[in-house]
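# next input, structure requested:
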Amino acid sequence: MTIMPFACLTAGVVMGLRNMPSKFYSLATIVTNVALVFLMVTIGANVGINDDVMNNLNTIGLNCALICLLAISFSVIFCYIVEKKLIDFDKISKKLNKDNIKEEKKQSKIDPILIIIPFSIILGVGLGYYFIPSGYAHILNYCLIVFLIFLYTSVGIGMGSNIGVFKFIKAIGLKIVYLIIAIYIGSITGGAVASLITGVPLKYAVISASGLGYYSLTGATMMHFYGAEAGVYGFMVNVMRDLFTVILIPIFMRISPSAAMASGAGGNMDTLLVPVTKAVGKELGVIALAIGIIITILVPIILPILCTVI
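This is a model prediction of the structure:
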């Protein structure tokens, strides 16, 4: 799973650089959208068949939702400040290619697929809860991998067909670190505020918010340090981060280019890469991917540290 994203992206970029017929790129877009819908149904089904999550929706679900939303909100706010003070995406785009700005304005309308995605997740949850036996979880995981392969390859094709993407990465450079710091500080702040509001133990709220979408590792780590209830918080808060990011993308598009990336956090590396890229464009989609990769590397290091100091 670690090598797969890079292999598929590389293959896609190579195909995108080869000046394929326009029908090829149209087909790639269709494949991307279909695979994205099925991926979201699969993610929803994974939630629906998980008894721990579904059984606790009424008791701790609201607390987890509030922790998640506050973590997202503060991440978006801090990244917005960084973007305006240190990284002007629009200014960089203008310097690189004036034509890109015209194109972005044409594409500023909400992509219909972003409206379909939330309903796909809801459908998946319903299917998982009512129709799919829990013993089929491994099949859903295989489906997840297959759909991700299609998505990564399609995203790579889009990146390869747009040379401006690579110029954009060079222009941003190490400033991407500022965004990652803002996402982390924002999430920790949101978790702390949620603890004050809900009465959830500070360590549960802050550490679960610090998972940044890495739900499997966060849930397992918190369960190891604090027990089953903490593990449920770690899992649910970060599953919800993916779900809320998808649902709120149309709103993020109207706030700033960094908003969707801030909310997606670690999910920008895999399941959220395509929705976020559709929202922010191919150039910033690469930045989102880089943010996701770096965060995914940092989370396994930072989580145990937080568990020992809080």
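
# please count neighbours and contacts with C-alpha atoms only from this point.
OK.

# check contacts around residue 143.
By C-alpha atoms under 8 Å, 6 or more residues apart in numbering, the residues touching residue 143 are 39, 42.

# 7 Å instead, please
With contact set as C-alpha atoms under 7 Å, 6 or more residues apart in numbering, residue 143 has no partners.

# show me where the stretch 51-200 of the chain has helices.
Taking DSSP state H, counting those that start in this stretch as the test, the helices found in the stretch 51-200 of the chain are 51-55, 61-85, 89-96, 98-106, 112-130, 137-160, 164-172, 176-198.

# can you pull the buried residues of the longest one?
For helix 61-85, burial by neighbour count (16 or more other C-alpha atoms under 10 Å) applies to 61, 63-80, 82-83.

# to compare against the first, here's another:
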Amino acid sequence: MIVAPWFLALSAAIAMFVSGGMMTGPAVSDTQEPHAARLIDGKGFAARMTQDIAADVSAFYDRHHITPGLAVVLVGNDPASEVYVRNKALQTHRAGMRSFMHMLPATTSQKELLGLIERLNVDPEIHGILVQLPLPAGLDPVVVTNAIIPEKDVDGLGVVNAGRLALGLPGIVPCTPLGCLLLLHHYVGDMRGRDALVIGASNLVGRPMAELLLREGCTVTVAHIDTRDTASLARQADIVVVATGVRELVRGDWIKPGATVIDVGISRVTLPNGKTRLVGDVKFDEAVKRAGLITPVPGGVGPMTIACLLRNTLDAARILVEGPAR
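I've put the predicted structure just below:
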């Protein structure tokens, strides 16, 4: 079974986006407080990634007269998911790829959903398939995700790609952890010997993020719902990646001075004046005073997730059309 190689999803991406003088350093505001952490500019990084991906898509078309196609499936009418899916479609078009949207009602049966995935699996115009999670009640996300053939599993969540990641074999890497790693490579550099804490053990982010950090030579700890004293673990960590879905869980005094903080979470809160704003899983106003580097919310990890989805789709198209790299 052929899947997109690890070095296509990671090493080549790092070489392309981190080297070559494209980015010479993190963007830091001149008005930033003297003792505040430097902000990790995920939005700018992702925009430059997308530009380079668009150039690669054009070169791919010149070679094969084929435009990579990404199919995104959304079941139900969750407003947040609808906005996110439409943004994915917009970014796909900006990168010069084709976007195929499948908006299904919440009443869709598992049999109907699996039938659609089966058709997409054999459609030569589709090189990547993504089913937006979470799914409505009654649909099994494990069964649905694993119905996507590994070659088109551009979210890297199927058991084949997840197993290959765990074993250090070629495979498609989940988009959000890959985006976090690319930011760490650019802003931190060599991570060998660093103490890293991943807060959250989901299959979507936490577990694959821990595997990626292990590959970088970090000493990795994973904190989860049963961890007794996550704050103490965080105070020892050089790198903290937080993906819990619990808004502002991590407080400033959890952060080791000078540590790098990657905040994957995003939640919308209502302010006393009735307006809303987005916050992460880290109490930013506190953590920014202790960290050395930190991702803002929004503008940090979110744009990187979509950029890595585009990169995975192009890599999948290369494998499906050109065969595995040798």
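
# and the TM-score between them?
Scored against TM-score structural alignment, normalised by the length of the first structure, the superposed chains reach a TM-score of 0.30; 151 aligned residues with a C-alpha RMSD of 6.4 Å.

# tell me which of the helices of the stretch 51-200 of the first structure sits nearest to residue 234 of the first structure.
Nearest to residue 234 of the first structure, of all the helices of the stretch 51-200 of the first structure, is helix 61-85, at 8.7 Å by C-alpha to C-alpha.

# who's in contact with that closest one?
178-179, 182-183, 186-191, 194, 198, 205, 209, 233, 236-237, 240-241, 256, 258-259, 262-263.

# quick one, which of these are buried?
Buried subset of the contacts of helix 61-85 of the first structure (neighbour count, 16+ other C-alpha under 10 Å): 179, 182-183, 186-191, 194, 205, 209, 233, 236-237, 240-241, 256, 258-259, 262-263.

# of all the helices of the stretch 51-200 of the first structure, which lies closest to residue 283 of the first structure?
Comparing those under C-alpha to C-alpha, the one sitting nearest is helix 164-172, at 4.3 Å.

# buried ones in that closest one?
164, 165, 168, 169, 172.

# and which of those residues is nearest to residue 292 of the first structure?
residue 169 (14.6 Å).

# what's the closest non-adjacent residue to that closest one?
In this structure, residue 169 of the first structure finds its nearest non-sequential neighbour in residue 287, 6.8 Å apart by C-alpha to C-alpha, 6 or more residues apart in numbering.

# for residue 233 of the first structure, see how far away the one you found is.
For residue 287 of the first structure, the distance to residue 233 of the first structure (C-alpha to C-alpha, to the nearest Å) stands at 29 Å.

# ok, residue 81 of the first structure next?
Taking C-alpha to C-alpha, one finds residue 81 of the first structure at 29 Å from residue 233 of the first structure.

# moving C-terminal of the helix or strand containing residue 62 of the second structure, what's the next helix or strand?
For residue 62 of the second structure, the host element (DSSP states H and E) is helix 42-64. Note on helix 42-64 of the second structure: by DSSP H and E, the next helix or strand toward the C-terminus is strand 69-75.

# and that following strand, what does it pack against?
strand 98-104, strand 128-131 (3 or more C-alpha pairs under 7 Å, 6 or more residues apart in numbering; DSSP states H and E).

# buried sites along that strand?
69, 70, 71, 72, 73, 74, 75.

# do stretch 306-325 of the second structure as well
306-320.

# show me what contacts the spatially closest residue to residue 151 of the first structure that is not a sequence neighbour?
Of all residues not flanking residue 151 of the first structure in the chain, residue 32 sits nearest, at 5.5 Å (C-alpha to C-alpha, 6+ apart). Going by C-alpha under 7 Å, 6+ apart, residue 32 of the first structure touches 150, 151, 154.

# how about those residues in TSV, adding distance to residue 225 of the first structure and neighbour count?
Converted to TSV, the contacts of residue 32 of the first structure look like this (distance: C-alpha to C-alpha, whole Å; neighbours: other C-alpha atoms under 10 Å):
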residue	distance to residue 225 of the first structure	neighbour count
150	37	21
151	35	29
154	40	29
